[in-house]
Structure formats: C-alpha cells, structure tokens
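Asker: below is the sequence, then the predicted model.
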Amino acid sequence: MLKTIALVVVAAIAALLIFAATRPDTFRVERTARIQAPAEKIFPLIDDFHRWGTWSPYEKLDPEMKRTFGGSASGKGATYAWDSKGKAGAGRMEIVESSPSSKIAINLDFTSPMEGHNLAEFTLQPQGDATMVTWSMQGKSPYVAKLMGIFFNMDQMIGKDFEAGLANLKTATEK
C-alpha cells in the first residue's frame, strides 16, 4: 500500500515538473488606464525616479527602504537603486529610452529576493483631452518562475500593482 502511494506521489511530482517545463520562456504583464490629463503632465512623473514616490505602489512597501539615485536627473541614463529588508527586495532601474511625452523604457534588475532582468515600458497615447497610459513589463521566465507560475498567477499579482500605480498617476495628474 505504501509503495503504491509513493509511486503516485512520485508520478504526480514528475508530471508537475514536466508540465512546468512546457510553459512559455517569456512573460509579459500589461495594464492600461485612461487619464484625463495631457501626456505632458503625466510624463515627468514617470521620467524622473525622484517623483515615483508620488504614484508608485512599490515606494510604499518599506518606509525604511534605502534609495540611491544616479546618472541623469531624469530621462535616459537616470538610475535608481533600492535595498529593502522587507517586501520591496533589492534591485536597480535605468531609463534606457525616453521619448518626451510618449514612451519610457526601463531596464529593471532585481537582485533580491530573486534575481531577474526585465524591461518595463510606459507608453502614453493622447486621445483628445485624455491620455491612454500603458505600463508593461516583460522578461525571460526561467524554470523556477515557470514552476512558481503553476501555483501563483504572476499576471494578476503584478497586474494589481500596475493598476494601483496607474490609479495613483490618475489621481496625481487629474487634479
């Protein structure tokens, strides 16, 4: 009887590991919000890491988080590193593309709690007196992330943060 149970458990674990290997090698999370403000008013809040405290949900995860700014004051070449003993982990961002009032691309490197190298993008598309703002993140999905993805929906988890950040941008710029 114990032998049968052990074989079933081993088979289930093997099936789970094989299933994880078949999952996509990359991921993409994206959320969009319509903000009743011109792109010129929204863009500076994203293009300057010093202003992320106004809207980024990640800035509120750890009040004791250490922050280091470098490179350009804003735009291409601006850098921001953080180190947190709490939920925020540690990592570094660098703006690698900054097209005024339309697009910002950021290399996003996590060092803790897990290593990860992703690309975050913000696109701003004017629509009359409003702007459609899209926040996306994409990157490689190593095997461990594929395995975790079976149990945790990364799109929903990260997507909720993106939705909160876009709502904060909306509040900050529609005043």
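Answerer: Arrived safely, thanks for sending. This is a predicted model, so every value here is computed, not measured.

Asker: from now on I want contacts and neighbour counts done on CA atoms only, so please keep to that.
Answerer: OK.

Asker: quick one: which helix or strand includes the most centrally placed residue in the chain?
Answerer: Central residue of the chain (Cα atoms, centre = their mean): Met137, 5.3 Å from the mean position. Assigned by DSSP states H and E, Met137 falls within strand 130-140.

Asker: gap between that strand and the chain center?
Answerer: Using Cα atoms, centre = their mean, to the nearest Å, the mean C-alpha position of strand 130-140 is found 9 Å from that of the whole chain.

Asker: who touches it?
Answerer: Residues outside strand 130-140 that contact it (Cα atoms under 8 Å, 6 or more residues apart in numbering): 25-39, 117-126, 162, 166.

Asker: same thing with stretch 166-175?
Answerer: 32-33, 35-37, 41-42, 45, 54-56, 133, 135.

Asker: could you do stretch 8-19 as well?
Answerer: Leu147.

Asker: and it, how far out from the chain's middle?
Answerer: For stretch 8-19, the distance to the chain centre is 31 Å (Cα atoms, centre = their mean).

Asker: hmm, Ser74 is touching Asp48, no?
Answerer: Yes - look at Ser74 against Asp48 with Cα atoms under 8 Å: they come within range, at 4.5 Å.

Asker: returning to what we had before: from Pro44, how far out is the closest residue to the residue nearest to the centre of the chain other than its chain neighbours?
Answerer: In this structure, Met137 finds its nearest non-sequential neighbour in Ala120, 4.2 Å apart by Cα to Cα, 6 or more residues apart in numbering. According to Cα to Cα, to the nearest Å, Ala120 and Pro44 sit 16 Å apart.

Asker: likewise Ala73?
Answerer: On the measure of Cα to Cα, Ala73 and Pro44 end up 11 Å apart.

Asker: next, the one to line up against it:
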Amino acid sequence: MILITIALAIVTFIGFGLYKASDLQSIQIVKTVTIKGSKQEVFDMVKYLNNFPKWSPFLAEDPTQKHEVKGTDGTVGAQYHWDGNAGKDLGFQEIVKIDEQNFIGMQCDIQKPFVAKPTFDYYFAETANGIEVKQDFKVQSALPDAFFMWLFSAKAGMEKMNEQGLNLLKKSVENNK
C-alpha cells in the first residue's frame, strides 16, 4: 500500500510538472529601462561587445569569467565568447542585425551548463525622460528541458538576470558622464 501511494505521488508530481513545463517551452521576457544619456551613447554601449563586461549580469555573478570579442566589434557577425564558473559556463552571443540607433538583434549559442539558443533583441527610443531600452528575450525549449526549468524556477532567475543586466547598462551609461 505504501509503495502504491509513493508511486501515485511520483506520477502525480511528474504529470503536474510536465503540465506546468508545457508553458515554459516558449519563454519571452520583455524588460525596459530608461537611461539618461544620448541615444548614440546608449546604443553604442550595447552595439560594441567590448562594452558588455561593463554591464554584464553574468560577469557580475562570476568576476573570474574569461571573455573575448571575435570579428569586427560593433558589426553584424561580431561575437562575444565567454567561459566561466571554472569551465561550467560556455557559449557566445553574436550580433545578427543592426538598425543604427534603433535596434540590435543578438543570437546566443549556449553550450554549458545546458544547450540553448536564446535571442536578445534591443529596441531604442527617445522619450521625455531619456532613452528607453527595451530588451526582448526569447528561448525555445524541449519539454524535458522545460520540466527542469519549472523544477528549478528558471524563468524567475532569467527575469531577475535580465533586469539586473538592464540596470547595470543604465548605471554604466549614467556613471560615464
């Protein structure tokens, strides 16, 4: 009887987890920040990948992370490679589209600690309060990966990390004055 109860509890947990995970197969996180600075200054802070260490939330979490820019910085095809957490984090992000002072599209290729290919799209707009930067993050996952993201509340962590990155971007531009 005890084994049947345990088995039913496990099946129920896995069933519920797969149901919840189905919502995490496609994640989109949109965050915005308003920055006091010129549109060119804000745009260049994102466009030039050599600036990324100034506002990277990942580097803030792991200051020993190694990184390098490959290709011509600030152009389509430029890549920011990282290797952190003693080899446990590995990947790169690549600029795939630029609309000068309006939009930057980036594709990531994460190899460790999991395999994923999220995108980061950045939109820039002038407002009365400064330059609004909107970050649109998207990632697709298979159901097993989404189950583990549900299990470990990964979406909440992603939201926190994206918000931290935009706050560091704001701080980096505004403290540069």
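Answerer: Right, received. Where do you want to start? In this text the structure is predicted, and so the values were computed from the model without any measurement.

Asker: still on that earlier bit, what helix or strand does the residue nearest to Met137 of structure 1 sit in?
Answerer: Per DSSP H and E: strand 116-127 holds Ala120 of structure 1.

Asker: and that strand with strand 130-140, angle?
Answerer: Relative orientation of strand 116-127 of structure 1 versus strand 130-140 (axes from the mean of the first three to the mean of the last three Cα atoms, to 10 degrees): 160 degrees.

Asker: where exactly do the strands run in structure 2?
Answerer: 26-35, 66-70, 79-84, 89-99, 103-112, 119-127, 130-140 (DSSP state E).

Asker: looking at those, which is nearest to Phe152 of structure 2?
Answerer: Closest of the strands of structure 2 to Phe152 of structure 2 is strand 26-35, at 14.9 Å (criterion: Cα to Cα).

Asker: next, the mean deviation of the closest one compared to structure 1.
Answerer: Taking mean Cα distance after the TM-score superposition for structure 1, the mean distance separating strand 26-35 of structure 2 from the aligned residues in structure 1 is 1.1 Å.

Asker: tell me what that strand is packed against?
Answerer: Under the contact criterion of 3 or more Cα pairs under 8 Å, 6 or more residues apart in numbering; DSSP states H and E, strand 26-35 of structure 2 touches strand 130-140, helix 154-174.

Asker: average distance between the first one and structure 1?
Answerer: Average distance between strand 130-140 of structure 2 and its aligned residues in structure 1, after superposition and using mean Cα distance after the TM-score superposition for structure 1, equals 1.1 Å.

Asker: corresponding residues in structure 1 for that strand?
Answerer: The aligned range for strand 130-140 of structure 2 in structure 1 is 130-140, by TM-score structural alignment.

Asker: Ala120 and Pro44 of structure 1: who's more crowded?
Answerer: Just comparing Ala120 of structure 1 and Pro44: by other Cα atoms under 10 Å the higher neighbour count belongs to Ala120, 21 against 16.

Asker: related to what we said a few turns ago, which of the helices and strands packed on strand 26-35 of structure 2 is buried the deepest?
Answerer: strand 130-140 (a mean of 19; mean count of other Cα atoms under 10 Å).

Asker: what is the end-to-end distance of stretch 79-90 of structure 2?
Answerer: 13 Å.

Asker: just the residues contacting it, thanks.
Answerer: Taking Cα under 8 Å, 6+ apart as the rule, stretch 79-90 of structure 2 contacts 49-50, 62, 64-71, 73, 91-95, 110-113.

Asker: again, but for stretch 53-73 of structure 1
Answerer: With Cα under 8 Å, 6+ apart as the criterion, stretch 53-73 of structure 1 contacts 45, 48-50, 52, 77-88, 161, 164-166, 168-169, 172.

Asker: what is the burial count for Phe43 of structure 2?
Answerer: 23.

Asker: and the gap between the residue nearest to it when sequence neighbours are not counted and Glu126 of structure 2?
Answerer: Of all residues not flanking Phe43 of structure 2 in the chain, Gln101 sits nearest, at 5.7 Å (Cα to Cα, 6+ apart). Separation of Gln101 of structure 2 from Glu126 of structure 2 (Cα to Cα): 10 Å.

Asker: name the residues contacting each of these two.
Answerer: Common neighbours of Gln101 of structure 2 and Glu126 (Cα under 8 Å, 6+ apart) are Lys39.
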